[in-house]
Structures are given as structure tokens and as C-alpha cells.
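Student: here is a sequence together with a model predicted from it:
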Amino acid sequence: MNVVVWNENRHEKENPVVADIYPEGIHGVIADFLREDHENVRTATLDEDEHGLTDEVLDQTDVLVWWGHMAHEEVREDIAEKVKQRVLDGMGLVVLHSAHFSKVFKKLMGTSCDLKWREAEEKERMWVVDPSHPITEGIGEYIELEKEEMYGEHFDIPTPEELIFLSWFEGGEVFRSGATFRRGKGKIFYFRPGHETYPTYYNKEIQKVIRNGVKWVDNHQTPTPVYGNAQPLETITTK
């Protein structure tokens, strides 16, 4: 499996708190733990040529992991369209935290993907609501994070095909924090935790969920359907 971890890599350059937590970038931490499962893991960032997502890279990518926050509008429209098309063609997509507002995710969802939010260093308890799903393998009844950014309902997304996690926050809100979708031949997993000023991606349970999610969205062996006018497979007898 070929995995690409994409990240704006802007907070790490501009915010010393984030740089201290993620000196190699959020993408670096995620790529490191994904390499425990996959040999071919690479990273790409916003300021690279074509955002690091050239045709050659995308054509070879089985799963794309996307983290974005402060620079969604800087992603080129043509590249967002290419990523969307690759998902429709079968590439898996894992969308993390504020990437709910990315051009790619909004194009695939067809909605505003808006929500409530608050930064107050509050506790999050993320409950597993589908314990039979492969993405929850190796996870207990819930994951508890001491400090996270609050995301609250209503989350303006289409009704998920599968709801995996439901979060409760110390301030009282709840949120659909893990959800899956299918678009064309592609599978999508949205996973909420991961605010840049908290060390969330060092949490082993969060890492386990992302590792499971990458495996689940991998769909590269799915048959390619043929569309258009079709010749019969059997002889058609006319009367």
C-alpha cells in the first residue's frame, strides 16, 4: 500500500507552541507511526510544488491522509478537483480534525461541513458506538483526551454511512467524531481529534484508530466497473 500524509505545515512554522509539540510537523508524526504498518509512506505539504500532489504522486497513492486548518483557501482548485476524482476512482481518504473544512472534503460531501467550536482545554470522551467496525479494533469502550478543542453539533455533513465515534466534551456538547462515507469507488473516514496545540497524535489509541482507518479505506483491489452500451454476455433469443 502506498500512503501519502498531507499537511499544510503552516502552524508548525508560525506558532512556537505547535513547533515545540511537532518539531517534525504533524505530518511527520503521523507518517512515523503509519510506517509501523506500511513501508511506502511519504509526506506532502502545501508549499511544495503542486502541494506535493503531482499527477505521478496521486496516481501511485492508495490512501491519502489529509490535515488542514488555516490555509484551506490556498489549496489550488484544480488540485482539489484532482484529489476528489482520485477518490471517486478508488483512492482511500482519511480526513483529520479541521480538514472537515478542506476543499476536498466539502466537494465530496456537497455540504458546508460547518460546526460549532471552542478552544478551552476541555476534556473529551470519545465513545465507540460501533464496536464491530474494523476501525475500532483494539480500542476500548471510549478514548479519553485530557485536553482538546471542542467541536459541537450540528455538524453539517450528509448522514454518515457508518457512525463510529461520538464525542462528549466537558462543556456539554456532543459531536459525531468518527464517520465513514463512500463516494464512487472510494472510501472516506473522517476522524475529529487533532488540534495542533495539543499532543493528540502521540496518543497511542488515536494512532491505533488512524492506523485502522488507513487500512479500512484502502480499496485499490476493487474491480473497475465498465459503463456505457454493453454487449450481452449470453445469447439473447428473440421471438
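Tutor: Received, thanks. What you see is a predicted model; the values in this text were computed from it and never measured.

Student: CA atoms for contacts and neighbours, from now on please.
Tutor: OK.

Student: chain center to stretch 222-229: distance?
Tutor: Offset of stretch 222-229 from its chain centre (C-alpha atoms, centre = their mean, to the nearest Å): 27 Å.

Student: end-to-end on that stretch?
Tutor: From its first residue to its last, stretch 222-229 covers 22 Å (C-alpha to C-alpha, to the nearest Å).

Student: show me the contact partners of the longest strand seen in the chain.
Tutor: Longest strand in the chain by number of residues (criterion: DSSP state E): strand 116-128. The contact list for strand 116-128 (C-alpha atoms under 8 Å, 6 or more residues apart in numbering) reads 136, 140-155, 164-171, 177.

Student: filter the residues you listed to the buried ones?
Tutor: Buried subset of the contacts of strand 116-128 (neighbour count, 16 or more other C-alpha atoms under 10 Å): 136, 142-145, 147-152, 155, 164-170, 177.

Student: helix or strand: which one has the residue nearest the centre of the chain?
Tutor: Nearest to the geometric centre of the chain sits Val95, at 1.6 Å (C-alpha atoms, centre = their mean). For Val95, the element it lies in under DSSP states H and E is strand 92-96.

Student: by contact count, what packs against that strand?
Tutor: Contacts defined by 3 or more C-alpha pairs under 8 Å, 6 or more residues apart in numbering; DSSP states H and E place strand 92-96 against strand 63-67, strand 186-191, helix 204-217.

Student: redo the ones you listed as JSON lines? Include mean neighbour count.
Tutor: Shown next, in JSON lines, are the helices and strands packed on strand 92-96 (neighbours: other C-alpha atoms under 10 Å):
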{"stretch": "strand 63-67", "mean neighbour count": "26"}
{"stretch": "strand 186-191", "mean neighbour count": "25"}
{"stretch": "helix 204-217", "mean neighbour count": "20"}
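
Student: the helix or strand following the longest strand of the chain to strand 116-128, inter-axis angle?
Tutor: Beyond strand 116-128 in the direction of the C-terminus, DSSP H and E gives the next helix or strand as strand 142-152. Comparing the axes of strand 142-152 and strand 116-128 via axes from the mean of the first three to the mean of the last three C-alpha atoms, to 10 degrees yields an angle of 160 degrees.

Student: ok, and here's another one to check against it:
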Amino acid sequence: MNVTVWNENRHEQTSEQVREVYPEGIHGAIAGFLRNEEGIEVQTATLDEPEHGLTEDVLQNTDVLIWWGHMAHHEVSDEVVEKVKQRVLEGMGLIVLHSGHFSKIFKTLMGTSCDLKWREADETERLWVINPGHQIVDGILEYIELEKEEMYGEHFDIPAPDEVIFTSWFEGGEVFRSGCTFYRGNGKIFYFRPGHETYPTYYNKDIQKVITNAVKWAKPADRKRPVYGNAKPLSPIAPKGE
């Protein structure tokens, strides 16, 4: 299975605090633990590469795309977004992390504003597993606790998820649907909330396990996309009397 980890990679260039947490970039941290998984080949791509690193060849050879963005959503070209959308409809898995909720690709696939409440106050977060039989939470106990995270709060303006996997509680009192799945065309999408750039969230073993599980869940099914449009009858249609 071929996985591409996409990161806008801007905070790492402008913030010493972020560089200290993620010296290889957020994409590097995620790619690092995924490379420990047998059967997964990982490459990375970033915003400032030609075509944002998501060339036709890269996309056609990607089974699951992981997306992290925050401060430069507007710089992602509409042409690249359309190519990614078509690949998802064809069956490529998409995992959208944290502030990627505001990415062009996620909003395009959701059809809503994807807006929410937020606050940075070093709050404890508990991600409660509310779909314990799902593949994405294999090996995860009743909840994951993060000592410090950015708060995201409801209402989260997304369409009703096909499945809600996690609901988060924050120290300040808010709750949030922090792990949601969606099906678009032949593709599977998982939105996973944790991952603010100034916190070492992607080094947490449970968070790594969830993302790894999600990659395996989102891999393409072995089938082609349905044929649409005008269709010839499968069986003869008897003429009807007046």
C-alpha cells in the first residue's frame, strides 16, 4: 500500500517553537511511524513543491493520502484540489487531520463550511471511543487522553458523518465529534481532530495507532467505479399494450 503524507510545511519554516517539536516537519513525524508498518510504502509532499507535490503520477500511485494544513489553505490550487477529489471518487483513501477541516479538499468533499469553535489554552483533551467495534480503534482503550491540545468545539458544520468514531471532551467544557468517517464515490474519508502544531501529539502512541489503523481502513477496495449515464437494458423489455 502506497501512502502520501501531505503537509503545507509553513509553520515549521516560520516558528522556532514548531521546529523544536517537529524538526523533520509534521509530515516527517507522521511518515516516520508509518514507515515502521510492514507493507506500507510512504512518501511525503509539501505545498511549495511543483503542483504541491501532488502530480498526476504521485496521485495515481497513492492508495491513501494524509492531509495536514492550517495557515495556507488558500494557496492550494483549485486544479490540484480537483485532481485529489477525482482520485477520492475513484477510490483513493483520504485522512484529514486537525486544521485540515478548513482545507479546500475537505470543504469541497463535504459541501459545507466545516467551521467550528476553537481556543488555544493548553487544555486536557479526552477522546472517547464511541464506536468500539470499528477497525480504526483496534488496540485503543476506552479513551485517549492528551495533556495539552487546542480546543475544537461544536457546532462542527459538517454533513452528518457516516460513522462517528471518537467524541472529545475538553477541560473547558466543550465536546467535539473528533473522529468521523465519510464515503464519497468509491473513496473513504476519515477526519481526525488532534494535532495542533505546537504540541507533540503525533508522537503519542495511541494517536499513531489510530492514524495507522485509519490508513489500513481507508485503502481502496478492489473494484472499479460504477459506470454512469444512459444504460442499455440487461434483459429484453417486453412491449406494453396501450
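Tutor: Received, thanks. If you're wondering where the values come from, they're calculated on a predicted model, not measured in any experiment.

Student: fetch the TM-score of the aligned pair.
Tutor: Remark: TM-score between the superposed chains equals 0.96 [TM-score structural alignment, normalised by the length of the first structure]; 239 aligned residues with a C-alpha RMSD of 1.2 Å.

Student: how far apart are the helix or strand following the strand holding Val95 of the first structure and its match in the second structure?
Tutor: Counting by DSSP H and E, the element after strand 92-96 of the first structure in chain order, helix or strand, is helix 103-109. With mean C-alpha distance after the TM-score superposition for the first structure, helix 103-109 of the first structure departs from the second structure by a mean of 0.2 Å once superposed.

Student: which residue range of the second structure does helix 103-109 of the first structure align onto?
Tutor: Under TM-score structural alignment, the match for helix 103-109 of the first structure in the second structure covers residues 104-110.

Student: now do stretch 12-19 of the first structure
Tutor: Counting by TM-score structural alignment, stretch 12-19 of the first structure lines up with residues 12-19 of the second structure.

Student: residue contacts, the residue nearest to Val175 of the second structure when sequence neighbours are not counted?
Tutor: Nearest in space to Val175 of the second structure, with sequence neighbours left out and distances taken as C-alpha to C-alpha, 6 or more residues apart in numbering, is Trp169 at 4.6 Å. Neighbouring residues of Trp169 of the second structure by C-alpha under 8 Å, 6+ apart: 125-128, 175-176.

Student: identify the residues contacting Phe156 of the second structure.
Tutor: 114-117, 176-177.

Student: counterpart of it in the first structure?
Tutor: So, by TM-score structural alignment, Phe156 of the second structure is matched to Phe155.

Student: sec struct for that match, please.
Tutor: Assigned with DSSP: H, G, I helix; E, B strand; the rest coil, Phe155 of the first structure falls in the coil class.

Student: so how far is His69 of the first structure from it?
Tutor: 16 Å.

Student: one more: Gly178 of the first structure?
Tutor: On the measure of C-alpha to C-alpha, Gly178 of the first structure and His69 of the first structure end up 18 Å apart.

Student: and those two? Which one has more around it.
Tutor: Under the criterion of other C-alpha atoms under 10 Å, the comparison of Gly178 of the first structure against His69 puts Gly178 first, with 27 against 20.

Student: how about that one, what's its partner in the second structure?
Tutor: Mapped onto the second structure by TM-score structural alignment, Gly178 of the first structure lines up with Gly179.

Student: confirm that match sits in a helix?
Tutor: No - using three-state DSSP, the assignment for Gly179 of the second structure is strand, not a helix.

Student: so it versus Ala160 of the second structure, what's the distance?
Tutor: Distance, Gly179 of the second structure to Ala160 of the second structure, using C-alpha to C-alpha: 12 Å.

Student: next: Thr167 of the second structure.
Tutor: Remark: distance between Thr167 of the second structure and Ala160 of the second structure (C-alpha to C-alpha) = 14 Å.

Student: now do Leu141 of the second structure
Tutor: Applying C-alpha to C-alpha, the value for Leu141 of the second structure to Ala160 of the second structure is 25 Å.

Student: one more: Leu109 of the second structure?
Tutor: Taking C-alpha to C-alpha as the measure, Leu109 of the second structure falls 13 Å from Ala160 of the second structure.

Student: what about those two, which has more around it?
Tutor: Shown here are Leu109 of the second structure and Ala160; by other C-alpha under 10 Å, Leu109 has more neighbours (16 against 12).

Student: burial count for Val80 of the second structure?
Tutor: Quick note: Val80 of the second structure (other C-alpha under 10 Å) scores 19 neighbours.

Student: picking up where we left off before, mean deviation, the longest strand of the first structure versus the second structure?
Tutor: Here strand 116-128 of the first structure, set against the second structure after superposition, deviates by a mean of 0.4 Å using mean C-alpha distance after the TM-score superposition for the first structure.

Student: return the distance of that strand from the chain's centre.
Tutor: Here the centre of strand 116-128 of the first structure is set off from its chain's centre by 18 Å, with C-alpha atoms, centre = their mean.
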